[in-house]
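K.L.:
Quick one, what's the 3D model for this:
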Amino acid sequence: MKRWLVKILLVCALLWGGWWWIATGAMQKGLDAFWQGQRDSGLDVTVAQAARSGFPLRIGTTLRDITLSDPAAQTALKIPHISIASPVYWPGDVAVTLPAEPITFTAAQGPLTLMSDGMQADLNLHPGTALALEAMRGKARAVTLDAVEGRVLSVEEIATDVIQTTAPETYAISLVATGVAPGSLIRQGLQVPDAWADSFAPILADIVVTFDRPWDRSALRNSRPQPRVITINQLTAEWDQLGFEISGNLNVDNNGVPTGDVRVQVRNWQRIFNMITDSTDVPAQWTSTIESVLGAMSDAQGTLDLPVTLQNGQMRVGFFPLGPAPRIVIR
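P.N.:
A predicted model of the protein is given here:
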């Protein structure tokens, strides 16, 4: 009896180990296809090490010393370590973790270093061969962004949710960022008064985006789904005496050109206007004209209400042109 039990356990262990090996191999093949897609798009990609991990209860891959560089733009991104894991019983619940190690972005203007206490994104995928994205939840704490000259920005915590709606190609996106503090470079550049608060009130975003197709495994190997309808229900930020609120609706064509209306409200706009004009070389005659126009568009409480129209590839506020509209394309 004991011998039969040992044999059964041995067979189960072999089957379990075989399934784990096949599943981790499939994960690595998917990552290889993703990296190759980046190379095909013109990026240089190097991964120093890709190792299986998580046995026996997790299907995992650990990547070390990842570098993505764009020779044309002379930019590079270096990530020391990425951990990807999912339960062995369902590989569609994926956790992607970046540890508390510096991530470096290099550009012609100089390097930037991103640090945190760790970042994690949890992905829930629909069962099936397509593995369509059902939900993604990301979180990061104690985030800092530094340049050689000093601190650019710090954030206490960021939480983001991306939830698929009843329409497979539509996703509801929410964001909450607390303790967003402009660093010394921003405060000095804008000549922010020392008495101003160190950080923003919580920054909130509620956006619904309809893509041309759902996000699934094909996005790793082929082109990315592209936004076609963007509804900004809420995008708010408040820093000391300043407040910003954005809402609107945009339709995006096949070339990434948006059309629609966006409402931008700025409370106590005069303060930020003065800081910008004091820290830049805007001619005095232009400053006076712009200030008069903005003053005519604000209410008695000092809130500026700007209805921005995007049409035919251009942006305008009323009859005043603002220039070309930005293209909205996911590379």
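K.L.:
From here on, just use CA atoms for contacts and neighbour counts.
P.N.:
OK.
K.L.:
For this structure, which residue occupies the most central location?
P.N.:
T160 (8.9 Å; Cα atoms, centre = their mean).
K.L.:
tell me the helices in the protein, going along the chain?
P.N.:
2-40, 184-189, 218-221, 269-279, 284-296 (DSSP state H).
K.L.:
what distance separates the shortest one from the centre of its chain?
P.N.:
It stands for helix 218-221. Centroid separation for helix 218-221 versus its chain: 18 Å, with Cα atoms, centre = their mean, to the nearest Å.
K.L.:
do the last one as well
P.N.:
Relative to the chain's own centre, helix 284-296 is displaced by 35 Å; criterion: Cα atoms, centre = their mean.
K.L.:
Buried residues of it, list them for me.
P.N.:
Buried residues in helix 284-296, counted by 16 or more other Cα atoms under 10 Å: 294-295.
K.L.:
Report the inter-axis angle for it versus helix 269-279.
P.N.:
Calculated by axes from the mean of the first three to the mean of the last three Cα atoms, to 10 degrees, helix 284-296 forms an angle of 170 degrees with helix 269-279.
K.L.:
structure for this one too, so we can compare:
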Amino acid sequence: MRKLLFLMVALLALWSGYWFVGSKAVRDGVNNWFADAAAQGLVAEKTAVTVAGYPNRFDLTVEGLHLADPTAGIGWTAPFVQVFAMTWKPWHIIAAFPPESQLALPDQVVTVGSEGLRASFRAKPALDLPLAAVILETNHLTASSTAGWTVGAGRSVASISADEDLPGAGDAPNTYVLSLDAAEVTPDAGFTARVNAVAIPDLPPPDLPDVVESLSGSVFLTLSAPLDRHAGEKKPYLTRLEVNRFTFAWGKLAATAKGQIEADDQGFAAGEIRFEITNWDRVPSLLVAAGLVKPEMAPTIARGMQALAGQSPDATVLPLTVKLAEGWMSFGPFPLGPAPRMVPPTG
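P.N.:
Predicted structure coming up:
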């Protein structure tokens, strides 16, 4: 009995030592990161760093955050951020964000409000810590800008995953699945009002509701190098993109997309993505309200869309293809300009 008791006390002492050493390493790592960021000319401020959770977790809380890049004119301010990890599984961490934070951009400040905004990061238990999955989810999200706009969303989940058992991920190395599922997306009320105020001859009055019912999709991304602890040195870049699924529903307006793009011999994006837009006659009003098309050009664009839709079996469905070839891209018959470069130039 004494031996068993001694063994239990010894194990408890060892485990306690592991926790206290680990908690100090976490605290020192955070403090060093803030010091290094400040030494590089960034704004990296905090008011407190604490680690709790003994004996089974490392619960890190950083309070009074203010992070900014003065050169880029961007920054983030939050009252706190919490990061949780089990002591026996430090490669899987969960972060919880505050109900409100501020994102500073060069021309505006965006206040982000959320309910249950959290992120999960999971690496594979290997020396290189290859990415397994990052999941960002929230029960409700709003963003209000000093520029005068406000948008929101209900239950939403975004993720990037390297899990090999995901269907359709393909056999190419360094391929990741980027997914988004958002419900009850609320565009800015002023924008929706502008859309519904546009009148275009020979088209029905716009009737878009206040809420976008659904926005979801999955995209396969193939990179030049894996996302692991060496990514900062190797700087992975995108070499191939495949739209596996995309659906959008806003009242009677709906859209789907599918296709793929990859780098050509010159490093420019090449390929095509095919869209099908149901009840396309709501689109010209959207383009005018967004400032992408002048009101006087809207009837001409509407007639062009009508002619293209008339070539399909269902005149309410407009098939359009984004084509990228020889360094240029177009959307159906509309030129969009130079294609983006996917492979960085050498030399």
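K.L.:
Got a TM-score for the pair?
P.N.:
Once superposed, chain against chain, the TM-score is 0.83 (TM-score structural alignment, normalised by the length of structure 1); 327 aligned residues with a Cα RMSD of 3.4 Å.
K.L.:
about what we covered before: map the residue nearest to the centre of structure 1 onto structure 2.
P.N.:
If you follow T160 of structure 1 across to structure 2 using TM-score structural alignment, you land on A158.
K.L.:
Mind checking the helices of structure 1 for the one nearest to Q109 of structure 1?
P.N.:
helix 184-189 (14.0 Å; Cα to Cα).
K.L.:
mean shift of that closest one relative to structure 2?
P.N.:
For helix 184-189 of structure 1, the mean distance to aligned residues of structure 2 following superposition is 2.9 Å (mean Cα distance after the TM-score superposition for structure 1).
K.L.:
How about that helix, which residues are buried there?
P.N.:
184-185, 187.
K.L.:
Which other helices and strands does it contact?
P.N.:
Helix 184-189 of structure 1 sits against strand 150-164, with contacts defined as 3 or more Cα pairs under 8 Å, 6 or more residues apart in numbering; DSSP states H and E.
K.L.:
For stretch 76-92 of structure 2, which outside residues touch it?
P.N.:
19, 55-68, 93-98, 100-104, 120-125, 129 (Cα atoms under 8 Å, 6 or more residues apart in numbering).
K.L.:
and it, how far from the chain's centre?
P.N.:
19 Å.
K.L.:
now swap in stretch 138-157 of structure 2 and tell me
P.N.:
14 Å.
K.L.:
One more: stretch 197-214 of structure 1?
P.N.:
10 Å.
K.L.:
Could you tell me how many residues sit around the equivalent of P258 of structure 1 over in structure 2?
P.N.:
Matched by TM-score structural alignment, P258 of structure 1 corresponds to A269 in structure 2. Look at A269 of structure 2: counted by other Cα atoms under 10 Å, it has 29 neighbours.
K.L.:
and the gap between T316 of structure 2 and R57 of structure 2?
P.N.:
56 Å (Cα to Cα, to the nearest Å).
K.L.:
Kindly apply the preceding question to S218 of structure 2 instead.
P.N.:
Counting by Cα to Cα, the gap from S218 of structure 2 to R57 of structure 2 is 33 Å.
K.L.:
For D305 of structure 1, give me its contacts.
P.N.:
Here D305 of structure 1 is in contact with 263-266, 297-298 (Cα under 8 Å, 6+ apart).
K.L.:
roughly how far apart are the equivalent of it over in structure 2 and L238 of structure 2?
P.N.:
Aligned by TM-score structural alignment, D305 of structure 1 pairs with P319 of structure 2. Distance, P319 of structure 2 to L238 of structure 2, by Cα to Cα: 27 Å.
K.L.:
got it, and M297 of structure 2?
P.N.:
M297 of structure 2 is 36 Å from L238 of structure 2, by Cα to Cα.
K.L.:
same question, A270 of structure 2
P.N.:
13 Å.
K.L.:
what about these two, which has more around it?
P.N.:
Between A270 of structure 2 and L238, A270 has the larger neighbour count (other Cα under 10 Å), namely 24 against 19.
K.L.:
Not including adjacent chain positions, what is the nearest residue to that one?
P.N.:
L324 (4.6 Å; Cα to Cα, 6 or more residues apart in numbering).
K.L.:
what sits against that neighbour?
P.N.:
Here L324 of structure 2 is in contact with 261, 269-272, 330, 339 (Cα under 8 Å, 6+ apart).
K.L.:
now it: how far from G271 of structure 2?
P.N.:
The value you get for L324 of structure 2 to G271 of structure 2, if Cα to Cα is used, is 5 Å.
K.L.:
can you check G53 of structure 2 too?
P.N.:
51 Å.
K.L.:
Between the two, point out the one with more neighbours.
P.N.:
G271 (19 against 15).
K.L.:
which residues does the more buried one contact?
P.N.:
Going by Cα under 8 Å, 6+ apart, the list of residues near G271 of structure 2 reads 259-262, 323-325.
K.L.:
Dump the residues you listed into TSV; add distance to G75 of structure 2 as well.
P.N.:
TSV is the format used below for those (distance: Cα to Cα, whole Å):
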residue	distance to G75 of structure 2
G259	35
Q260	34
I261	33
E262	33
K323	36
L324	35
A325	37
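K.L.:
So among those, which ones count as buried?
P.N.:
Buried among these by 16+ other Cα under 10 Å: 259-262, 323-325.
K.L.:
Where strands are concerned, which of the contacts of D305 of structure 1 count?
P.N.:
Members of the contacts of D305 of structure 1 lying in strands (criterion: DSSP state E): 263-266.
K.L.:
Compare those residues and tell me which is most surrounded.
P.N.:
V266 (21 neighbours).
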